[in-house]
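[1] here is my input, please return the structure:
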Amino acid sequence: MNEAKNLPDLRQHLSTLDAAAGLRYLAEAFPGGVTFSSSLGKEDQVITHLIAAENLPIHIFSLDTGRLFPETLDLLARTTARYSSPIEVIYPPQEPLERWVRTNGINGFYESIEKRKGCCALRKVEGLKRGLAGKQVWITGLRAEQSENRASMPLLEWDSNFHLFKYNPLLHWTDADVDAFIEKEAVPYNPLHDKGYPSIGCAPCTRAIQPGEDSRAGRWWWESSHKECGLHVK
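    Purely as a prediction, here's the structure:
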């Protein structure tokens, strides 16, 4: 059931289910094969809550890039304590990252898109590969409202880069939907969200946005385009 040819049937079935039911269905259909990569953003916190509330056998992992905000690391600790559920923390490969820093400098990612992508590849993509290894379904917190690129993403897709299904259970949730759920269920979230940071990544690569700006405008803010890091490739 884990081959791309099953995509239309799976997508059709999941379209009839809400987020919690969709997660439950996939956990039952792919026992031991479902994993959730959490960046600890609001959407991801909602999904963690749904997994914990249903006690679903879904593996959860998060990437510690080595450049995260202190608030993000604190949220990781609070989340683990709140849900009494282990979240695997994956770190960048030490030696390749050290070589990259020696060659490009600690903040070399500011110099070009190519260098920034190289930094993201080591700090994020390599860890993601390890987190997804051996899995059949990858759960994400992507939402259509987040960016123009993500607006065209389907509820379920076949990720040809990592060779597994990719499920976006909150794809059609709005900002208001996410905030309402967090308030209703008292879900822990990053206090930086209340300071103008709708999308939070590494500290040197994230700034607060101004009124009217796209929610991804604060990510890699010195670049004029390509507001993705390589984790989600269409």
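[2] from here on, contacts and neighbour counts on C-alpha atoms
    Noted.
[3] tell me, how many residues neighbour residue 25?
    15 (other C-alpha atoms under 10 Å).
[4] cool, residue 85 as well?
    So residue 85, with other C-alpha under 10 Å, has 15 neighbours.
[5] just confirm it is within a strand.
    No: counting by DSSP: H, G, I helix; E, B strand; the rest coil, residue 85 is not found in a strand; it is coil.
[6] also this sequence, please, to line up against the first:
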Amino acid sequence: MTSFNHDIEALNKELSSKSPREIIKFALSSFDNIAVSFSGAEDVVLIELAHKLANPLQVFSLDTGRLHPETYRFIDQVRNHYNIDIETMSPQPEKLQALTKAKGLFSFYEDGHSECCGIRKIEPLRRKLATVDAWITGQRKDQSPGTRSNVAVVEIDEAFSTPDKKLIKFNPLANWSSEDVWNYIKMSEAPYNQLHEKGYISIGCEPCTRPVLPNQHEREGRWWWEEATHKECGLHAGNIEK
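    This next block holds a predicted model:
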């Protein structure tokens, strides 16, 4: 880790006026061991912006075992397009088998998605983040009406920090809109998940994701059977007020 002694509040204020490319350049120059989290359209923008700034660029993705076939093909498409390695993090088989044996494959429809996401997403993410000093995500303020409106450009990730290490999280696209993201994808001819052409906007696991109707918010396609303002799986648990 490069020496990082910045006041986070002051740094966030300074970086908030910068472009995503400038923010990513600062992040990559500040940390030797930093990774980009990859899953969707916003993350392709991050890779498009970052792949020429770091060699090698450390990228990881969470393979929950329940993704759409299109998403698996998309991951390989991005790997080949940018000629980068993408580390896929999978859930621990023992914990997954215990859940499905006790409750079946679709228990989240009855008792909420937290337990399943905890096993398929949070534990693998925690395992990965324990190996890095900082990470870069594609979070935007307008992605969720109840949980992301205050997303900072840079922050201490309290959810995944440990007593021994403060984990730094960068959100270079915090101030971008969905329109900004797609304009950049079209301009740069970056690859994207083919599900976007079928009405999907926010894409997660296959059983928990559906297309949205015109004028619906993008997160209404995720965990649609649950409270609309709390559409988080725990990857960004710090967004949810305790």
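[7] report the TM-score for the pair.
    After superposition, the two chains reach a TM-score (TM-score structural alignment, normalised by the length of the first structure) of 0.92; 229 aligned residues with a C-alpha RMSD of 1.5 Å.
[8] how close does residue 205 of the second structure sit to residue 108 of the second structure?
    Look at residue 205 of the second structure and residue 108 of the second structure: by C-alpha to C-alpha, to the nearest Å, they are 12 Å apart.
[9] show me where the first structure has strands.
    Using DSSP state E, the strands found in the first structure span residues 34-37, 59-63, 88-90, 137-139, 156-159, 164-167.
[10] and the ones you listed as TSV, adding distance to residue 16 of the first structure and mean neighbour count?
    Formatted as TSV, those follow (distance: least, C-alpha to C-alpha, whole Å; neighbours: other C-alpha atoms under 10 Å):
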stretch	distance to residue 16 of the first structure	mean neighbour count
strand 34-37	20	24
strand 59-63	24	21
strand 88-90	31	16
strand 137-139	17	25
strand 156-159	12	20
strand 164-167	14	24
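[11] any chance of the ones you listed in CSV, with distance to residue 125 of the first structure too?
    Formatted as CSV, these follow (distance: least, C-alpha to C-alpha, whole Å):
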stretch, distance to residue 125 of the first structure
strand 34-37, 11
strand 59-63, 9
strand 88-90, 11
strand 137-139, 14
strand 156-159, 14
strand 164-167, 15
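[12] residue 161 of the second structure against residue 167, yeah?
    Yes: counting by C-alpha atoms under 8 Å, residue 161 of the second structure touches residue 167, with 4.9 Å between them.
[13] tally of neighbours for the residue lying closest to residue 108 of the first structure once chain neighbours are set aside?
    For residue 108 of the first structure, ignoring the flanking residues on the chain, the nearest one in space by C-alpha to C-alpha, 6 or more residues apart in numbering is residue 115 at 6.6 Å. For residue 115 of the first structure, the neighbour count with other C-alpha under 10 Å is 16.
[14] so who does residue 115 of the first structure touch?
    104, 108-109 (C-alpha atoms under 8 Å, 6 or more residues apart in numbering).
[15] quick one: neighbours of residue 94 of the first structure, just the number.
    10.
[16] correction: residue 24 of the second structure
    Neighbour count of residue 24 of the second structure, defined by other C-alpha under 10 Å: 23.
[17] count of residues packed around the alignment partner in the first structure of residue 158 of the second structure?
    Under the alignment (TM-score structural alignment), residue 158 of the second structure maps onto residue 160 of the first structure. Around residue 160 of the first structure sit 12 other residues, with neighbours defined as other C-alpha under 10 Å.
[18] now do the helices in the first structure.
    Secondary structure of the first structure, counting by DSSP state H: helices at 7-14, 19-29, 42-53, 70-83, 94-104, 113-120, 126-132, 148-151, 175-185.
[19] for residue 213 of the first structure, find the nearest of those helices.
    Nearest of the helices of the first structure to residue 213 of the first structure, taken as C-alpha to C-alpha: helix 148-151 at 12.7 Å.
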